[in-house]
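can't give you the sequence, but here's the structure:
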């Protein structure tokens, strides 16, 4: 089983992964007889290291890979690199790549692919850990007002989360600068002040400066579109703040709010390990890998 898009999963499969992650976090030990390869062609801290931790926790051996010290610098294609991992004995690969839908070129494989981010496409495991965090907080997604705010057009996180949350019964709303809006997403855009008043979950996104032209910057982004101290006071008492990170402190959010009482930013990171353990488990189970579970 591949995990390339959040839309690959049925609602039932999403809940199964969330339930598995919950069980993993409550002391269920999982031992997998497997080897994995993490192929990260773009920089990453949280996603890459949480996959590493998920593998260590599950007893999965890892093949070491960095593009800068591999045959990639000699011109080796992504397909040939993945086929090499398969030939060496990897049972699955986790890939982050700058090219959207890179996986469409990886058809002739017998091992699962887990998408860790494809350009500005999707980021399904981030979406799953966000869903896990929201479910822990509210118990359900039904009729929750979830506002996704920021650099929508460049965000794979926004796309994955918007699709999943809508399917699971949440009311999805968006906030963005006009030039950063994504017309392909069928959700309403509102202003940030209104968003803070109505949101049960306020999900902020990183301004992805590396994907912008020099003329597409906003020195006053925090005041115009970000979560300031004044806007945080408009939020409902039960509302939470989320962010996939890395956080541009003082840009998307006032620095003092990153670790405030309603912030779940570091909890999201913690939840990422269990979610990725659960995803690896599901992908390998579908691939016929043997594993042992003790309760």
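Happy to help now that I have it. None of these values were measured; they are calculated from a predicted model.

from now on I want contacts and neighbour counts done on CA atoms only, so please keep to that.
Noted.

show me which residues of whichever strand or helix holds residue 278 are buried.
Element membership of residue 278, judged by DSSP states H and E, is helix 265-286. By 16 or more other C-alpha atoms under 10 Å, the buried positions in helix 265-286 come out as 265, 268-284.

which strands and helices lie in contact with the helix or strand following that helix?
The helix or strand immediately downstream of helix 265-286 is strand 291-294, counting by DSSP H and E. Here strand 291-294 touches strand 29-32, going by 3 or more C-alpha pairs under 8 Å, 6 or more residues apart in numbering; DSSP states H and E.

report all helices and strands that the strand it packs on contacts.
When contacts are defined as 3+ C-alpha pairs under 8 Å, 6+ apart, strand 29-32 sits against helix 46-58, strand 291-294.

what about residue 79, is that helix, strand or coil?
Assigned with DSSP: H, G, I helix; E, B strand; the rest coil, residue 79 falls in the helix class.

my guess is residue 97 contacts residue 117, does it?
Yes - proximity of residue 97 to residue 117 meets the contact threshold set by C-alpha atoms under 8 Å, at 6.5 Å.

the more surrounded of the two?
residue 117 (29 against 20; other C-alpha atoms under 10 Å).

ok, and here's another one to check against it:
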């Protein structure tokens, strides 16, 4: 796996292997380290980000990697430099990998096909967000141990959500029963998954994943009555009370409290929202370690402070 840009292209075996790697890192069974290896990674974020950007930076620093932090507002992008030329610049000055978030769909995939170094997708428009999906499914894996037949309902702005897209692809590959719930204007007819009403979903779902309404991606701006939206399409306290005892509530964040989910439920007993954020660091450590190791294997030089055979998981 040279790059990590899409969950749609991942096999079940590849996803499960990554989950095992994340688990090994979180539990301390494996401690991948690039300390003293002079490894550099460039983080190119062309869109605002808190969780993803900081999570990548923490993951990189825990791995002993030097972070090349890119800021659009003080870069040559303002002079018209293309994404490709910016990335090639970082490759030329010594970056061993690129993490990129871009507002345009498929821009990351095109970049990955053009560079010799690994590219990790930090979110491309309304396309995909594979590392978010990975931390989401790892959170489910911690809770349930398997995915076969797991009922996962993704609720909200499906049409504009890269998180919904990546999760739907990955969960279907893993054998989960994926359903969407959304108001009609938020539905995406290009995704072949059933839509159900949220009141039907709360009764039998193992996972309720709420999504933020991404108004910044809407071409037709519609007035949004936040209270009315929560009452009709969101997770209210009353709907929460009807969840199965074993069910969990998730959200990729940022959370619009009182819109897609009642404010009091963000840190409720069934909520795993902040656990997802914690898992983001371990998940991104696993992805970075995986692509860099593949790069080193191709070069025939593995210098990671631990032996390759130690990474074989049962």
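Happy to help now that I have it. All of these numbers come straight from a predicted model, not from anything done at the bench.

returning to what we had before: return the most buried member of the helices and strands packed on strand 29-32 of the first structure.
Among those, judged by mean count of other C-alpha atoms under 10 Å, the one packed with the most neighbours on average is helix 46-58 (a mean of 19).

which residue is the nearest non-sequential neighbour of the residue nearest the centre of the second structure?
For the second structure, the residue sitting closest to the mean C-alpha position, by C-alpha atoms, centre = their mean, is residue 132 at 1.0 Å. Take residue 132 of the second structure and drop its neighbours on the chain: the residue closest to it by C-alpha to C-alpha, 6 or more residues apart in numbering is residue 163, 6.7 Å away.

residue in the second structure matching residue 98 of the first structure?
When the second structure is aligned by TM-score structural alignment, residue 98 of the first structure is paired with residue 103.

so what's its match closest to, chain neighbours aside?
Closest to residue 103 of the second structure by C-alpha to C-alpha, 6+ apart is residue 125, at 4.1 Å.

from residue 47 of the second structure, how far out is the one you found?
9 Å (C-alpha to C-alpha, to the nearest Å).

more crowded one of the two?
Taking other C-alpha under 10 Å, residue 125 of the second structure and residue 47 do not tie; residue 125 has more neighbours (20 against 17).

for residue 165 of the second structure, see how far away the more buried one is.
Taking C-alpha to C-alpha, one finds residue 125 of the second structure at 11 Å from residue 165 of the second structure.

what ranges does the stretch 51-200 of the first structure have for its strands?
For the stretch 51-200 of the first structure, strands defined by DSSP state E, counting those that start in this stretch occupy the ranges 61-63, 92-97, 113-118, 145-149, 171-175, 188-189.

what stretch of the second structure does the fifth one fall on?
The alignment of strand 171-175 of the first structure onto the second structure (TM-score structural alignment) covers residues 177-181.

ok, the last one next?
Aligning strand 188-189 of the first structure against the second structure (TM-score structural alignment) gives residues 194-195.

do the same with stretch 199-209 of the first structure
The alignment places stretch 199-209 of the first structure over residues 205-215 of the second structure (TM-score structural alignment).

and the matching stretch, what's buried?
Judged by neighbour count (16+ other C-alpha under 10 Å), stretch 205-215 of the second structure contains these buried residues: 205, 206, 207, 208, 209, 210, 211, 212, 213.

so the second one makes contact with residue 242?
Going back to what we said before, that points to residue 206 of the second structure. No - under the criterion of C-alpha under 8 Å, residue 206 of the second structure makes no contact with residue 242, lying 11.9 Å away.
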